[in-house]
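Participant: Fold the following and give me the result.
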Amino acid sequence: MDRVRRGWSVAMTLAVIAPAALAGCGADKEAPRFVSGQVASASPTPPPEPFEFAISPEADAKDLPISTEIGTSVSGGEVTSVTLVEDGGGEVSGSMRDDGTSWVPDKPLKNNKKYTATVVATSASGDEETKTTTFSTMGKSGSQTGTGLYLFDGRTYGVAMPVVVEFFPGVPEKERANVQKRMFVSTDPPQPGTWYWVANGSQAFYRAPDYWQPGTKLTARIALGGHPTGDGRYGDQDRGATATIGGKVTMEVDNATKQLSMFKDDKLVKQMPVSLGKPSTPSSSGTMVVMDKQAQTVFDTFAELGPEEGYRTDISFAQRITWGGEFIHAAPWSVGDQGVRNVSHGCVNLSMANAEWLFSQTKVGDPITVKGTERKLADGNGWTAWNLTWDEFVKGSALPVPADLAPKQRSGSPAPAQSGGGTPTPAPSVTSG
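Facilitator: Next up, the predicted model:
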């Protein structure tokens, strides 16, 4: 059975591109070449590349991770089928990586099982060769890395929604390339992107150079179940989802004017007065993303601020934008200050009517850019993927970036910021109001 499919776009694969041949004007036949003052004969047609074919794992390999792939190396031909069968079980489905270096099972293999892989390759002349290898998987590890995926099946998100993966504990830097190879993202229509790792390895964000196109189908598979993540740990499980990107809604807040401007398809729809964080608890400047929405919630800051500064307050129309406790929300107690002065603990305060209206217009994944405050947004304090220029973002990849994603000027990119569902989730912190 032909098991070679290419349904997945690998999140990051190293593309090797041969230099293009130079062509110029000339006669239909090859011009003579001159060597040492004499006319040299035309070069003979180079011989075809020898057909060579190898697979991995090596025969009878034992205690392999359940994320094991079937490696393929072919010159002078191509792989035409891969079949993987569990001993005493059925056939395992999977697909080839886009670069043809390996075949990836669609889900983790089973622990303490024996598998047989059969790979067929065909030479340029049409000759077939078959290779077989048998290997065994390891037992279940008791040391795991918890993972979380902030993307859920069937949901609709905003144009700035990154694919967000969390790790607890964080992935050591030396292991990130190995982990990143197992994080797959595809988009329809195609909008290639790459991953960025937060410094402590606790989060990785995937995005394209520009905001997603409205209507995009976004599919992710974080294939880390049983995959080595460093320090003797293995990923807890595979996670995946397919979601849709909705209409383009963006927000901008200017501390100088203390106004929030809401745009649809880059056209101004409404401006609303706001009150931001007071000097002792300033709001963060930078590009953030709506992470969560709650029509009704409670802010309880006693544990964070203590009995003298803490408070417990019912809040309406709250939209989280940082892990540190910054929200857009209704604050009827500060209406007299909105548009005039900053009195909050870091949040974007709106009137009840404006907060309710804005809440009805936005989605998780919509971007909000705040500028002109006393504090810059910290990397990883929320979904900060868009708080970086593309040049800065690609430097956070653990794998080389393909040539078509190399930094270059692109029209229509979001303006650079001022500073360069899954489990487990960070413990929510509410320090604002």
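
Participant: When you work out contacts or count neighbours from here on, use the C-alpha atoms and nothing else.
Facilitator: OK.

Participant: And the helices in the stretch 201-350 of the chain?
Facilitator: Assigned helices in the stretch 201-350 of the chain, in chain order: 302-309 (criterion: DSSP state H, counting those that start in this stretch).

Participant: Let me see the ranges of the strands in it.
Facilitator: 203-207, 217-222, 228-230, 233-235, 239-245, 249-254, 259-264, 267-273, 284-289, 292-300, 312-320, 327-330, 348-350 (DSSP state E, counting those that start in this stretch).

Participant: Show me what the third one is in contact with.
Facilitator: Contact with strand 228-230 is made by 65, 145, 171-172, 175-176, 178-179, 234-235, as judged by Cα atoms under 8 Å, 6 or more residues apart in numbering.

Participant: pull the longest helix from this protein.
Facilitator: Of all segments of type helix in the chain, defined using DSSP state H, the longest is helix 352-361.

Participant: That helix - contacts with which helices or strands?
Facilitator: strand 312-320, strand 327-330 (3 or more Cα pairs under 8 Å, 6 or more residues apart in numbering; DSSP states H and E).

Participant: Surely Gln191 is in a strand?
Facilitator: No. Note on Gln191: no strand contains this position according to DSSP: H, G, I helix; E, B strand; the rest coil, which reports coil.

Participant: Next, the structure of the following sequence, for comparison with the previous one:
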Amino acid sequence: MTPQSSSSRRRPLRTRHVATAGVAVLAAALSACSGGSGSSGADKAAEKPKISVNLSGQQAKAGGPVEVKLADGKLKNVTVADAKGAKLPGKLSANGTSWTSERKAAPGTAYQVEATTDQGGSAKHSFRTAKPDKVNKVTLAPGKNTTVGIAQPLSITFDNPVRNKAEVEKHLKVTTSNDTEGSWGWIKNYDGKDRVDWRPKEYWKSGTKVKLDADLNGIDSGGNDWFVRDYATNFTIGKSQVVKVNLDSKTATLTRDGKTLKSLPMSAGTPGGDKASWGGTSVLMSKEGTINMRSETVGLGDAYDKMVDYSMRLTWSGMYAHAAPWNASYFGNTNHSSGCVGMSDGDAGWLYRQAQIGDPFEVTGSGSKGVPDPGNGYGEWNISWSDWQAKSALK
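Facilitator: The predicted structure follows:
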């Protein structure tokens, strides 16, 4: 290689930003080795390729992908990252002239774009998306690193209404350790909020590991109501056990791996009215210990106001399994409660210690008041599999 003239030595890269019609055009100077005298190759290397970005300024529109294009030549690498260093994944086009992010630009976020070409040139560009009018948030269940029973669904409750249900559902990914078959279903939570649950076709298998990735950052849930972060949770399915509540025999029987551990005499709700118990399948939502139960909170007037031990919540509407020593004369012979499954202190304590959040309580026999709605706790097990699948926004 012949010596270079001083004018053709490697020069520091300079970048020029020009915003036109909402598209930023970046001119990146290239550097190259060449002969001492001018040549067509050197002239071409000295040209400034135009790299354009579809978002620019301080009020760029969020909710869409970032697109980077090169007018001449091929892009080698493109990174788009926020101030915390989190990158938007993306792909180069087949011909190398453009790059498109796979994730959408989130609102109220500053991004730095860095692009290099196959000729050694590079360019940088920055922009900030406009702040959202509203922010939507979610509550996930189960919590991270928990162990739950075989009937526990994955549940996402939204602070604000979700109009773009299909778009949101596309960004929810469930991974299981054994390829469990399941489906999302949109329902109304008992408090009226939008909720989407992922329920397996059948009860989970014990030992299954489950992970949810809710890649919602940059998604408009509808009406300019944005998610501004991603969410995730993971959990493991514990012991395979079922509580079978028989309204006819007045017993609550705990089975594990199909074998009976213990059958407990109980008294359920008084049949024939609002005090009847829910039938069908409910799921143990929480173990709440000793709580104050007042009939007024479930629309039954001032019939009772008691401190109740070993309280296990089954529905949002107030059905529990718990200790009810005041009802001892009815255990095993008469359903005479205000809707809950009552047992002796000893039996309720034993069941409380054995039960897992997510265990199914299967209520059979006569005298129930029907089955709870899907959003009244986790009532989706009372819906056929085909009907549950139909509740997906992507069906």
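
Participant: about what we covered before: check the strands of the stretch 201-350 of structure 1 for me and report the most buried one.
Facilitator: Most buried of those, by mean neighbour count (mean count of other Cα atoms under 10 Å): strand 348-350, with a mean of 31.

Participant: equivalent range in structure 2 for that one?
Facilitator: The counterpart of strand 348-350 of structure 1 in structure 2, counting by TM-score structural alignment, spans residues 341-343.

Participant: Tell me the one among the contacts of strand 228-230 of structure 1 nearest to Gln296 of structure 1.
Facilitator: Thr145 (33.2 Å; Cα to Cα).

Participant: so what corresponds to the closest one in structure 2?
Facilitator: Structural alignment (TM-score structural alignment) places Thr145 of structure 1 against Asn136 in structure 2.

Participant: so its match makes contact with Phe158?
Facilitator: Yes. With contact defined as Cα atoms under 8 Å, Asn136 of structure 2 and Phe158 form a contacting pair (7.0 Å).

Participant: the more surrounded of these two?
Facilitator: Taking other Cα atoms under 10 Å, Asn136 of structure 2 and Phe158 do not tie; Asn136 has more neighbours (20 against 17).

Participant: Which neighbouring residues are in contact with that one, exactly?
Facilitator: If a contact means Cα under 8 Å, 6+ apart, then Asn136 of structure 2 has 158-160, 221, 225-228 as its contacts.

Participant: Okay, whichever residue in structure 2 pairs up with Ser261 of structure 1 and Leu261 of structure 2: tell me how far apart.
Facilitator: In structure 2, Ser261 of structure 1 lines up with Thr253, judged by TM-score structural alignment. Per Cα to Cα, to the nearest Å, Thr253 of structure 2 is found 8 Å from Leu261 of structure 2.

Participant: can you check Thr208 of structure 2 too?
Facilitator: Shown here: Thr208 of structure 2 relative to Leu261 of structure 2, a distance of 23 Å by Cα to Cα.

Participant: same deal with Trp350 of structure 2?
Facilitator: Using Cα to Cα, we find Trp350 of structure 2 at a distance of 11 Å from Leu261 of structure 2.

Participant: next one: Ile291 of structure 2
Facilitator: 27 Å.

Participant: Same check on Lys244 of structure 2?
Facilitator: Between Lys244 of structure 2 and Leu261 of structure 2 the computed distance is 11 Å (Cα to Cα).

Participant: what do the two both touch?
Facilitator: When contacts are counted by Cα under 8 Å, 6+ apart, Lys244 of structure 2 and Leu261 have 253-255 as shared neighbours.

Participant: of these, closest to Gly238 of structure 2?
Facilitator: For the shared contacts of Lys244 and Leu261 of structure 2, with Gly238 of structure 2 as the reference and Cα to Cα as the criterion, the closest is Thr255, at 13.7 Å.

Participant: I'd say that closest one and Val242 touch.
Facilitator: Yes. Thr255 of structure 2 is in contact with Val242 according to Cα under 8 Å; the separation is 5.3 Å.

Participant: Is Phe361 of structure 2 in contact with Ser282, as I believe?
Facilitator: Yes. Taking contacts as Cα under 8 Å, Phe361 of structure 2 lies within contact range of Ser282: 5.3 Å.

Participant: Touching both of those two, which residues are there?
Facilitator: Leu314.

Participant: ok, now which ones touch His125 of structure 2?
Facilitator: Residues counted as contacts of His125 of structure 2 (Cα under 8 Å, 6+ apart) are 17, 24, 26, 53, 112-114.

Participant: nope, Ala19 of structure 2 is what I was after
Facilitator: 25, 56.

Participant: if you set the cut-off to 10 Å instead, what comes out?
Facilitator: Listed by Cα atoms under 10 Å, 6 or more residues apart in numbering, the contact set of Ala19 of structure 2 reads 25-26, 52-57.

Participant: Read off where the helix or strand that contains it ends up in structure 1.
Facilitator: Assigning secondary structure by DSSP states H and E places Ala19 of structure 2 in strand 15-20. Using TM-score structural alignment, strand 15-20 of structure 2 lines up with nothing in structure 1.

Participant: Kindly report the same for stretch 373-382 of structure 2.
Facilitator: By TM-score structural alignment, stretch 373-382 of structure 2 lines up with residues 378-387 in structure 1.
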